[in-house]
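Engineer: Structure for this input, please:
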Amino acid sequence: MARTILALSPSGAHFSFTASLGQQYRFQLNWLTTYRYFVVTVTDGTGKRLTAGRGLHVGSNIMSGCRGFAGTLKIEGTTPTPSNLGIDNQLVWEH
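Structural biologist: Have a look, this model is predicted:
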């Protein structure tokens, strides 16, 4: 199984980025201050929403149950926050 690390950097509480993981995907991350975690929305290259409101928790596959997505997408390391995202943790696509 191949591993690809998606480059992330602290970008504040609300941001989006695109990544090519077999095809193009757009990720939106929003920090929930009350609960202290990010929620993720993922759309494909056509704009079709694949998942929304998934918590970005260490070890949890945010693409679980998404049809047509090959592999897993998990955050590894420490719990992500707006100030440590991509520093103390990394988003890993295993395929």
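Engineer: CA atoms for contacts and neighbours, from now on please.
Structural biologist: Will do.
Engineer: For burial, what's the neighbour tally of Leu29?
Structural biologist: 24 (other C-alpha atoms under 10 Å).
Engineer: Surely it and Tyr37 touch.
Structural biologist: No. With contact defined as C-alpha atoms under 8 Å, Leu29 does not count as touching Tyr37 (9.8 Å).
Engineer: what about the strands in the protein?
Structural biologist: For the chain, applying DSSP state E gives strands covering 3-6, 14-20, 24-32, 37-44, 49-55, 72-77, 89-94.
Engineer: Please identify which of those is closest to Asn61.
Structural biologist: The closest of the strands of the chain to Asn61 is strand 72-77. By C-alpha to C-alpha, the value is 4.9 Å.
Engineer: Quick one: work out the angle between the closest one and strand 89-94.
Structural biologist: 150 degrees (axes from the mean of the first three to the mean of the last three C-alpha atoms, to 10 degrees).
Engineer: structure for this one too, so we can compare:
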Amino acid sequence: MTTKTLSLPSSYSYFTFQSSLGSNAYTFSFRWLTRFSYYVVSLYDSSGTPVFQGRGLHPGMDLLSGLQLGLGRLYLVGEPATVANLGMTNVLTWEY
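Structural biologist: Coordinates of the predicted model:
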């Protein structure tokens, strides 16, 4: 299995970025939920169609689980993500 690490910025409660998973480009959207103290992630394909929306970002939990997309696994490695530590004490990893 091959892995790719996706860089995440710290200190933002909301941000988007684009990255490719395989041969397809996707837009990632991250939103911090202050009330619950975690990020939710939404993923959109190149045409802006949602692949998934509002999945919680927690260490070891596969964001692609149950979707049967054939994209592999996408999960956070390291400490639970916060606005202060995102991308510093954890990384988003794609296994394919």
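Engineer: just to revisit the earlier point, for the strands of structure 1, please prepare TSV with the additional fields distance to Met63 of structure 1.
Structural biologist: Below are the strands of structure 1 laid out as TSV (distance: least, C-alpha to C-alpha, whole Å):
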stretch	distance to Met63 of structure 1
strand 3-6	14
strand 14-20	14
strand 24-32	11
strand 37-44	9
strand 49-55	7
strand 72-77	6
strand 89-94	10
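Engineer: Most remote residue from the middle of structure 2, which is it?
Structural biologist: Within structure 2, the residue lying farthest from the chain centre (C-alpha atoms, centre = their mean) is Arg35, at 19.7 Å.
Engineer: Counterpart of it over in structure 1?
Structural biologist: Superposed on structure 1 with TM-score structural alignment, Arg35 of structure 2 falls opposite Thr34.
Engineer: Let me know the distance separating its match from Arg3 of structure 1.
Structural biologist: Distance of Thr34 of structure 1 to Arg3 of structure 1, computed by C-alpha to C-alpha, to the nearest Å: 33 Å.
Engineer: likewise Gly68 of structure 1?
Structural biologist: On the measure of C-alpha to C-alpha, Gly68 of structure 1 and Arg3 of structure 1 end up 18 Å apart.
Engineer: out of these two, which sits in the more crowded spot?
Structural biologist: Between Gly68 of structure 1 and Arg3, counted using other C-alpha under 10 Å, the more crowded position is Arg3 (12 against 8).
Engineer: residues in contact with Val40 of structure 1?
Structural biologist: Val40 of structure 1 is in contact with 27-30, 51-56, 62, counting by C-alpha atoms under 8 Å, 6 or more residues apart in numbering.
Engineer: one more time with 10 Å
Structural biologist: 16, 27-31, 51-56, 62-63 (C-alpha atoms under 10 Å, 6 or more residues apart in numbering).
Engineer: Tell me which of those residues you also see in structure 2.
Structural biologist: Retained in structure 2 by both residues aligned by TM-score structural alignment, their matches' C-alpha atoms under 10 Å are the following of those: 16, 27-31, 51-56, 62.
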